[in-house]
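Engineer: pasting the sequence and the predicted coordinates here, then a few questions.
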Amino acid sequence: MTRKKLEQVMTREKLKTALSSVDWNANISEFVKETSLTGTIANCNLRLAIWSRQFEETDKGNPALPFIREMQIAGHHTAALTGLALYKPAAAAMRTLLETTLFYTYFRCHPCELATLVRNEDYFVQKSDLLDYHKKHTPEFDDFGLVGKINKWYRQVSSIVHGQIPGIWTGHESLAQTKHVSELLPVVVDAFQEGEEIVHQLFLCTVGRDLWPGFSTDSKRKLLKGLPGEIKKALGLDAA
């Protein structure tokens, strides 16, 4: 065996050892014992699933629907990564959750731009462009104060994803030390809950409002739970 080949084998063995040394099952077991935190993540993903199902049925055939599927998967990835104590990758999944939501609310009504996005890798739409679009064209968009909420949350999560403050959401110094940090876990779950609430409010005043008449009564009831009456009235969202 050549020296180069030997080095490659040794490197693979080191990676195998590091990955195998983490008790991933123990991380999941510890996570699911936190019934309050896991309940929060489950409820958030349930509401995302309700939105997804209603959009699949009422917006059937829309070429922008893959963004909704990607949004729902991002919620699943957040749950899985958080359970494995991979908090920083979970932040990336959370950001995807919001980004794909924004993309869907825009591209479902802009098929030409969506086709260009798929065809031309030099074409892209920034978050600020999407927010400006809704500020100009979506009635009552400012009622939730969404622009400020989105920018603040997105900025905080992006700083974690980009490593702007080293050590944030990282409770270990090596792969082999990957395990839950009791002080960090609630912070991660809170961030996901806040992001999912932003997504929920964004849907309520944009595409959800447009497609609301086609939603099932049971879904309407669940999606309106906890929403102030004046907001329901302003957005014209009935529960029947």
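Structural biologist: That came through fine.

Engineer: switch to C-alpha atoms for all contacts and neighbour counts from now on
Structural biologist: OK.

Engineer: which ones are touching residue 130?
Structural biologist: Residues in contact with residue 130 (C-alpha atoms under 8 Å, 6 or more residues apart in numbering) are 102-103, 106.

Engineer: what is the nearest of those to residue 86?
Structural biologist: Lowest distance from residue 86 to the contacts of residue 130 (C-alpha to C-alpha) belongs to residue 102, with 25.2 Å.

Engineer: show me what contacts that closest one?
Structural biologist: So residue 102 contacts 127, 130 (C-alpha under 8 Å, 6+ apart).

Engineer: and with 7 Å instead?
Structural biologist: By C-alpha atoms under 7 Å, 6 or more residues apart in numbering, the contact set of residue 102 is residue 130.

Engineer: helix, strand or coil: sort out it for me.
Structural biologist: Secondary structure state of residue 102, per DSSP: H, G, I helix; E, B strand; the rest coil, is helix.

Engineer: thinking again about what came up before, which of the contacts of residue 130 lies closest to residue 173?
Structural biologist: Checking the contacts of residue 130 one by one against residue 173 (C-alpha to C-alpha), the nearest turns out to be residue 102, at 34.8 Å.

Engineer: which residues touch stretch 181-194?
Structural biologist: Residues outside stretch 181-194 that contact it (C-alpha under 7 Å, 6+ apart): 37, 41, 44, 87, 94, 169, 171.

Engineer: look up how far residue 41 lies from the last one.
Structural biologist: Taking C-alpha to C-alpha, to the nearest Å as the measure, residue 171 falls 20 Å from residue 41.

Engineer: so where does the residue positioned nearest the centre of the chain fall, helix or strand?
Structural biologist: Centroid check for the chain by C-alpha atoms, centre = their mean gives residue 97 as the closest residue, at 2.3 Å. Using DSSP states H and E, residue 97 sits in helix 87-107.

Engineer: please state the offset of that helix from the chain centre?
Structural biologist: Distance, stretch centre to chain centre, for helix 87-107: 4 Å (C-alpha atoms, centre = their mean, to the nearest Å).

Engineer: what does stretch 57-65 give?
Structural biologist: With C-alpha atoms, centre = their mean, you get 20 Å for stretch 57-65.

Engineer: hold the first one in mind and look at this next one:
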Amino acid sequence: MIRNNIKDILYETKWHENISKAMEHGACTKIDDLCKKIAIISKQIEFVDKENPSICFIREMQFSLHQAAALIGISLYKASVASLRTFVESFLYYSYFRNHNEELKTLLRVDDYYVSKSSIIEYHNFHTFKFKERSKIFSFESLLNEWYSKSSAIIHGQIPGDWNTHFSLLQINHSDTLLNSSIDNMEKSVSLVIKAILSTMSDENWFSITFESKREITKGIDKRKLLSAERVII
């Protein structure tokens, strides 16, 4: 049977079957936990920084994580990598533009204006209090660069066919292997954002976050590292 249009193909693609298989795998629980962790810290950031226009990046960050969850559910694993890169980049943009409101206006006004990942990290190294020390404690920069390089290789198709289960839309299907890889990538992405928060957030804002929220987002992080970075949970 020859299908002449995208409408017929999209109707026939087994989206619901892919979602069901992902749920049977147990992916939903893991993804829920990661989204909950980001929802908790995002709400706290919106509270302590509510007057700052850069808060729009925190909302973009959350939306990108939710999109990644949806893409993983329907077995569009490669596309989820792009959404997760947007998720991480959105926090980096927030961490920079919260102190650069004029540049944020320029970003909206001038198409050619762009702030790179490396320039954001360079800014924090020079200007953010204790960023160098905290970033080193949490291995933030090295983990970010390693993750970013791998994500970019997938997104830009440097290995054709990698992270895909199909050669046509009708062949989009569930893969336990790629689902596991996608969840692992989401876990790494969330971990990077948490480490970025711990490395870049001002002490004033950190102490304004609730005890319960700090306990939730630092779950699984070595307490000795938190103590060394002066990110105590009180």
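Structural biologist: Good, I have the coordinates. Computed from a predicted structure; not experimentally measured.

Engineer: work out the TM-score between the chains.
Structural biologist: Overlay of the two chains. TM-score (TM-score structural alignment, normalised by the length of structure 2): 0.92; 229 aligned residues with a C-alpha RMSD of 1.7 Å.

Engineer: circling back to that earlier point, pull up the aligned stretch in structure 2 for the helix holding residue 97 of structure 1.
Structural biologist: Helix 87-107 of structure 1 corresponds to residues 77-97 in structure 2, going by TM-score structural alignment.

Engineer: quick check: longest helix of structure 1.
Structural biologist: helix 35-58 (DSSP state H).

Engineer: next helix or strand past it?
Structural biologist: Using DSSP H and E, the helix or strand that follows helix 35-58 of structure 1 towards the C-terminus is helix 65-83.

Engineer: helices or strands up against that next one?
Structural biologist: Packing partners of helix 65-83 of structure 1 (3 or more C-alpha pairs under 7 Å, 6 or more residues apart in numbering; DSSP states H and E): helix 24-32, helix 35-58, helix 87-107.

Engineer: could you identify which of those is most buried?
Structural biologist: Highest mean neighbour count of the helices and strands packed on helix 65-83 of structure 1: helix 87-107, a mean of 23 (counted as mean count of other C-alpha atoms under 10 Å).

Engineer: rewinding a little: mean shift of the match of helix 87-107 of structure 1 relative to structure 1?
Structural biologist: By mean C-alpha distance after the TM-score superposition for structure 1, the fitted stretch 77-97 of structure 2 averages 0.7 Å away from its aligned residues in structure 1.

Engineer: residue 47 of structure 2 versus residue 10 of structure 2, what's the distance?
Structural biologist: For residue 10 of structure 2 relative to residue 47 of structure 2 (C-alpha to C-alpha), the value is 41 Å.

Engineer: circling back: of the contacts of stretch 181-194 of structure 1, closest to residue 197 of structure 1?
Structural biologist: Using C-alpha to C-alpha, residue 44 comes nearest to residue 197 of structure 1 of those, at 8.0 Å.

Engineer: quick one: contacts for the closest one?
Structural biologist: The neighbours of residue 44 of structure 1, taking C-alpha under 7 Å, 6+ apart as the test, are 193, 196.

Engineer: and the corresponding residue of structure 2 for it, how far from residue 61 of structure 2?
Structural biologist: Superposed on structure 2 with TM-score structural alignment, residue 44 of structure 1 falls opposite residue 34. Separation of residue 34 of structure 2 from residue 61 of structure 2 (C-alpha to C-alpha) stands at 13 Å.

Engineer: likewise residue 140 of structure 2?
Structural biologist: According to C-alpha to C-alpha, residue 140 of structure 2 and residue 61 of structure 2 sit 18 Å apart.

Engineer: which of the two has more neighbours?
Structural biologist: Per other C-alpha atoms under 10 Å, whichever of residue 140 of structure 2 and residue 61 has more neighbours is residue 61, with 27 against 21.

Engineer: counterpart of the more buried one in structure 1?
Structural biologist: With TM-score structural alignment as the criterion, residue 61 of structure 2 lines up with residue 71 in structure 1.

Engineer: on that earlier part again, next, format the contacts of residue 130 of structure 1 as a markdown table and append distance to residue 194 of structure 1.
Structural biologist: Below are the contacts of residue 130 of structure 1 laid out as a markdown table (distance: C-alpha to C-alpha, whole Å):
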| residue | distance to residue 194 of structure 1 |
| --- | --- |
| 102 | 16 |
| 103 | 19 |
| 106 | 22 |
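
Engineer: tell me which of those residues persist in structure 2.
Structural biologist: Checking the contacts of residue 130 of structure 1 against structure 2 (both residues aligned by TM-score structural alignment, their matches' C-alpha atoms under 8 Å), the contacts still present are 102-103, 106.

Engineer: three-state assignment of residue 174 of structure 2?
Structural biologist: In three-state terms, and counting by three-state DSSP, residue 174 of structure 2 is coil.

Engineer: correct me if wrong: it contacts residue 19.
Structural biologist: No - in this structure residue 174 of structure 2 lies outside contact range of residue 19 using C-alpha atoms under 7 Å: 8.1 Å.

Engineer: ok, the contacts of residue 130 of structure 1 vs residue 138 of structure 1, which is closest?
Structural biologist: For the contacts of residue 130 of structure 1, the residue nearest residue 138 of structure 1 by C-alpha to C-alpha is residue 106; the value is 10.6 Å.

Engineer: residues contacting that closest one?
Structural biologist: Counted by C-alpha under 7 Å, 6+ apart, residue 106 of structure 1 has contacts residue 130.

Engineer: that one and residue 44 of structure 1: what is the separation?
Structural biologist: Separation of residue 106 of structure 1 from residue 44 of structure 1 (C-alpha to C-alpha) stands at 23 Å.

Engineer: and residue 120 of structure 1, by the same measure?
Structural biologist: Distance from residue 120 of structure 1 to residue 44 of structure 1, counting by C-alpha to C-alpha: 34 Å.

Engineer: ditto for residue 112 of structure 1
Structural biologist: Residue 112 of structure 1 is 32 Å from residue 44 of structure 1, by C-alpha to C-alpha.

Engineer: same question, residue 35 of structure 1
Structural biologist: 14 Å.

Engineer: try residue 65 of structure 1
Structural biologist: According to C-alpha to C-alpha, residue 65 of structure 1 and residue 44 of structure 1 sit 20 Å apart.

Engineer: now residue 22 of structure 2. Nearest residue, chain neighbours left out?
Structural biologist: Spatially, and ignoring its direct neighbours in sequence, residue 22 of structure 2 is nearest to residue 73 (5.9 Å; C-alpha to C-alpha, 6 or more residues apart in numbering).
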